[in-house]
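Chemist: fold the following, please.
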Amino acid sequence: MRSDHETPALLLGLIGDGIGESLSPTLYENEAAQHGILCLYQRIDLGVLGLGPAQLPELLTAAERFGFAGLNITHPCKQAVIPHLHALSAEARAIGAVNTVVLRNGQRIGHNTDHYGFLQNLREHLGQDHTPRRVVQLGAGGAGVAVADAILRLGASQLSLFDPASERASLLAHALQARFPQAEVKAGGNLARAMHEADGLINATPIGMRKHPGTPLPPDLLEARHWFAEIIYFPLETELLHAARQKGCKTIDGLGMVVHQAARAFELFTDGIQADAQRMANHVAQVLTRHGVIMHTD
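Modeler: Purely as a prediction, here's the structure:
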């Protein structure tokens, strides 16, 4: 039992594969310090540990026993974690993916803050009044389901989903079409034709991360009239994002999304303490600048 003069503490973590460059530790630890909270944030890298999603039950149990207040969940566990939780927020249930797990009173509660983070990032870059029209999205996995939901909530009239696992894209398209009957949601087809018709492109795949180098589509399908949103933020400039800048596209990197989703998750982990997203963004920019990362302001 702590005394009235003892600094409150918060133990958090991130479960995922290839997360060695994640900015989550500095994001949460610095913001917690601004509120007088001592935060320790641990990366739980499945690749480093030689583990996979099958070990999620053991990892969740260990986190509970060690007193973690919560966990962030990333690729490839955002959907795999759901069967091991006691409850889901309404948003996480509708989206079908979890990126935030609050551990409290013996309960594991799943939330999705990716949806909120992507919405805020897109609005900041394209404008609060911008309504996307025809959008191509690459990736229908854990992050992709939240991003697709967000873009349709913004009013997209057409969403074309592409994923290496074509059945996954078809299932997501069917579910979204039922929830958003005013839009046309389809899976697969001719990617070149879809890009010719689209005004925007979203990469919601892990392709572009250092562990998954390359581009998820041929860069020559991009045209200067397209806007391009990336959800990867390490590296901050993926190969496809660089190609899009060279083409003259309006580009949106993944940093804003991670900051806004983290700010919302911080509030959940602390049972209501509101994070300052702008302060978090400024802190991350300073960290990246110290490491020689060029910050673009498209």
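Chemist: for the rest of this, base every contact and every neighbour count on C-alpha atoms.
Modeler: OK.
Chemist: show me the strands in the stretch 151-298 of the chain, by range?
Modeler: 158-162, 184-187, 200-203, 227-230, 250-252 (DSSP state E, counting those that start in this stretch).
Chemist: contacting residues around the closest residue in space to residue 44 that isn't next to it in sequence?
Modeler: Residue nearest to residue 44 in three dimensions, not counting chain neighbours: residue 15, with 4.9 Å by Cα to Cα, 6 or more residues apart in numbering. Residue 15 makes contact with 43-46, 71-74, 77, according to Cα atoms under 8 Å, 6 or more residues apart in numbering.
Chemist: re the thing from before, mean neighbour count, the strands of the stretch 151-298 of the chain: which tops it?
Modeler: strand 158-162 (a mean of 25; mean count of other Cα atoms under 10 Å).
Chemist: name the residues that touch that strand?
Modeler: Strand 158-162 is contacted from outside by 133-140, 148, 152, 169, 173, 183-188, 191, 194, using Cα under 8 Å, 6+ apart.
Chemist: do stretch 19-30 as well
Modeler: Stretch 19-30 is contacted by residues 14, 38-43, 45, 234, 259, 262, 266, 280, 283-284 when judged by Cα under 8 Å, 6+ apart.
Chemist: only whichever of these are buried, select them in PyMOL.
Modeler: Filtering the contacts of stretch 19-30 down to the buried ones (16 or more other Cα atoms under 10 Å) takes a single PyMOL command:
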select buried, resi 14+38+39+40+41+43+45+234+259+262+266+280+283+284
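Chemist: most widely separated two among the contacts of stretch 19-30?
Modeler: The span of the contacts of stretch 19-30, defined through Cα to Cα, is set by 38 and 234 at 25.7 Å.
Chemist: end to end on stretch 190-204, go ahead and measure it.
Modeler: End-to-end span of stretch 190-204 (Cα to Cα, to the nearest Å): 18 Å.
Chemist: wait, stretch 13-28
Modeler: End-to-end distance (Cα to Cα), stretch 13-28: 10 Å.
Chemist: what of stretch 31-40?
Modeler: With Cα to Cα, one end of stretch 31-40 sits 12 Å from the other.
Chemist: and this one, so I can compare the two:
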Amino acid sequence: MDGGQTRFAGVMGWPVEHSKSPRLHRFWLEQLKVDGAYIPLPVSPGRLPEAIAGLPLLGFRGVNLTIPHKELVIPLCDKIDETARRIGAVNTVVVEDGVLHGTNTDAFGFIENLRQNSSWTAPAGAVVLLGAGGAARAIAVALSDNGVQDLRIVNRTRERVQSLIQSTGLKNASFVPWNERDQALDGAALVVNATSLGMQGSPNLDLNLAALPK
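Modeler: As a prediction, the model looks like this:
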């Protein structure tokens, strides 16, 4: 261990059991011999304000946010950086001297993982993005900033997609109704599921992949 005071961090969500963050962070804490603990924190939306406010009092260095807290946490932070402000979602809150700093690493993490683990490139064709929540906002920005010219955002409500497009300044994105999700795959080079469907404890994602290029 590094000999310092134990550092506490965690991931907040509702549910949170699906998150692999505790396992990943514990691995690196052990590898780097950091005196720390990374804890899953199941917090319902109604309890989020008091949970976030309690972080400094409990000695937490910060938390990650997962479904459904990435947008809800914004007004609870003392400061928001430009990345999180543009995306309109926060996935990381850092506590410094009692001040809650909100940022977003989802966009960077998504695009870097895509680059390292696939042969995908923006000119390959259209991208279909399922969902318009906090994670989807970050992914949409990452794809747009990396040259995607046809981003089809599939969601149940048009208003939520329009809000995403307008607030993030996307130029090449369009709304597709949820009941047309199968048709949206026609000619797509990449499909991204940013909904809770298919997660542990959630219903399966009903999607016919037949329209994808062979």
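Chemist: of the contacts of strand 158-162 of the first structure, buried ones?
Modeler: 133-140, 148, 152, 169, 173, 183-188, 191, 194.
Chemist: which of the residues you listed fall in helices?
Modeler: Of those, the ones assigned to helices by DSSP state H are 148, 152, 169, 173, 191, 194.
Chemist: looking at the first structure, name the residue matched to residue 81 of the second structure.
Modeler: Matched across to the first structure, residue 81 of the second structure falls on residue 89, judged by TM-score structural alignment.
Chemist: hang on, I meant residue 14 of the second structure
Modeler: Matched to the first structure by TM-score structural alignment, residue 14 of the second structure sits across from residue 17.
Chemist: wait, isn't that match in contact with residue 76?
Modeler: Yes. Assessed by Cα atoms under 8 Å, residue 17 of the first structure is found in contact with residue 76 at 6.7 Å.
Chemist: so the two - more neighbours on which side?
Modeler: Legend: neighbour count by other Cα atoms under 10 Å for residue 17 of the first structure and residue 76, higher for residue 17 (23 against 19).
Chemist: how many other residues sit next to the residue mapped onto residue 196 of the second structure from the first structure?
Modeler: For residue 196 of the second structure, the aligned residue in the first structure is residue 206 (criterion: TM-score structural alignment). When neighbours are defined as other Cα under 10 Å, residue 206 of the first structure has 21 of them.
Chemist: from residue 84 of the first structure, how far off is residue 206 of the first structure?
Modeler: From residue 206 of the first structure across to residue 84 of the first structure, the span is 24 Å (Cα to Cα).
Chemist: contact partners for the match of residue 14 of the second structure?
Modeler: Per Cα under 8 Å, 6+ apart, neighbours of residue 17 of the first structure: 45-48, 74-76.
Chemist: hang on, residue 27 of the second structure in a helix?
Modeler: Yes. Counting by DSSP: H, G, I helix; E, B strand; the rest coil, residue 27 of the second structure is found in a helix.
Chemist: which residue sits closest to residue 61 of the second structure, ignoring its sequence neighbours?
Modeler: residue 95 (5.1 Å).
Chemist: how about residue 106 of the second structure?
Modeler: Going by Cα to Cα, 6+ apart, residue 106 of the second structure has residue 138 as its nearest residue, at 5.8 Å.
Chemist: if I look at the one you found, how far off is residue 50 of the second structure?
Modeler: Distance from residue 138 of the second structure to residue 50 of the second structure, by Cα to Cα: 26 Å.
Chemist: same drill for those two, tell me which one is more crowded.
Modeler: residue 138 (30 against 11).
Chemist: quick one: what's aligned to the more buried one in the first structure?
Modeler: So, by TM-score structural alignment, residue 138 of the second structure is matched to residue 146.
Chemist: that match sits in which helix or strand?
Modeler: For residue 146 of the first structure, the element it lies in under DSSP states H and E is helix 142-153.
Chemist: centroid residue for the second structure?
Modeler: Centroid-nearest residue in the second structure, with Cα atoms, centre = their mean: residue 135, separated by 3.0 Å.
Chemist: tell me the contacts of that one?
Modeler: Contact analysis of residue 135 of the second structure by Cα under 8 Å, 6+ apart lists 70, 89, 106, 194.
Chemist: so what does the first one match up with in the first structure?
Modeler: The one in question is residue 70 of the second structure. Aligned partner of residue 70 of the second structure by TM-score structural alignment: residue 78.
Chemist: kindly report the same for the third one.
Modeler: The pairwise alignment with the first structure assigns residue 106 of the second structure to residue 114, based on TM-score structural alignment.
Chemist: count of neighbours near its match?
Modeler: 29.
Chemist: what are the boundaries of the helices in the stretch 151-298 of the first structure?
Modeler: 166-179, 191-197, 239-247, 255-269, 277-290 (DSSP state H, counting those that start in this stretch).
Chemist: what does the third one correspond to over in the second structure?
Modeler: Counting by TM-score structural alignment, helix 239-247 of the first structure falls onto no part of the second structure.
Chemist: please name every helix or strand in contact with that helix.
Modeler: strand 227-230, strand 250-252 (3 or more Cα pairs under 8 Å, 6 or more residues apart in numbering; DSSP states H and E).
Chemist: and what of the last one?
Modeler: Using 3+ Cα pairs under 8 Å, 6+ apart as the contact test, the elements touching helix 277-290 of the first structure are helix 24-34, helix 255-269.
Chemist: how about the fourth one?
Modeler: Contact here means 3+ Cα pairs under 8 Å, 6+ apart; on that basis helix 255-269 of the first structure packs against helix 24-34, strand 100-104, helix 114-126, helix 277-290.
Chemist: the equivalent of the residue nearest to residue 61 of the second structure over in the first structure: neighbour count?
Modeler: Residue 95 of the second structure maps onto residue 103 of the first structure when the alignment is built from TM-score structural alignment. Residue 103 of the first structure has 21 neighbouring residues, counting by other Cα under 10 Å.
Chemist: my guess is residue 103 of the first structure meets residue 72, correct?
Modeler: No. Residue 103 of the first structure is beyond contact range of residue 72, at 11.0 Å (criterion: Cα under 8 Å).
Chemist: and residue 71 of the first structure, what element?
Modeler: Residue 71 of the first structure belongs to strand 70-73, assigned by DSSP H and E.
Chemist: that strand vs the second structure, average offset?
Modeler: Here the mean offset of strand 70-73 of the first structure against the second structure after fitting is 0.4 Å, by mean Cα distance after the TM-score superposition for the first structure.
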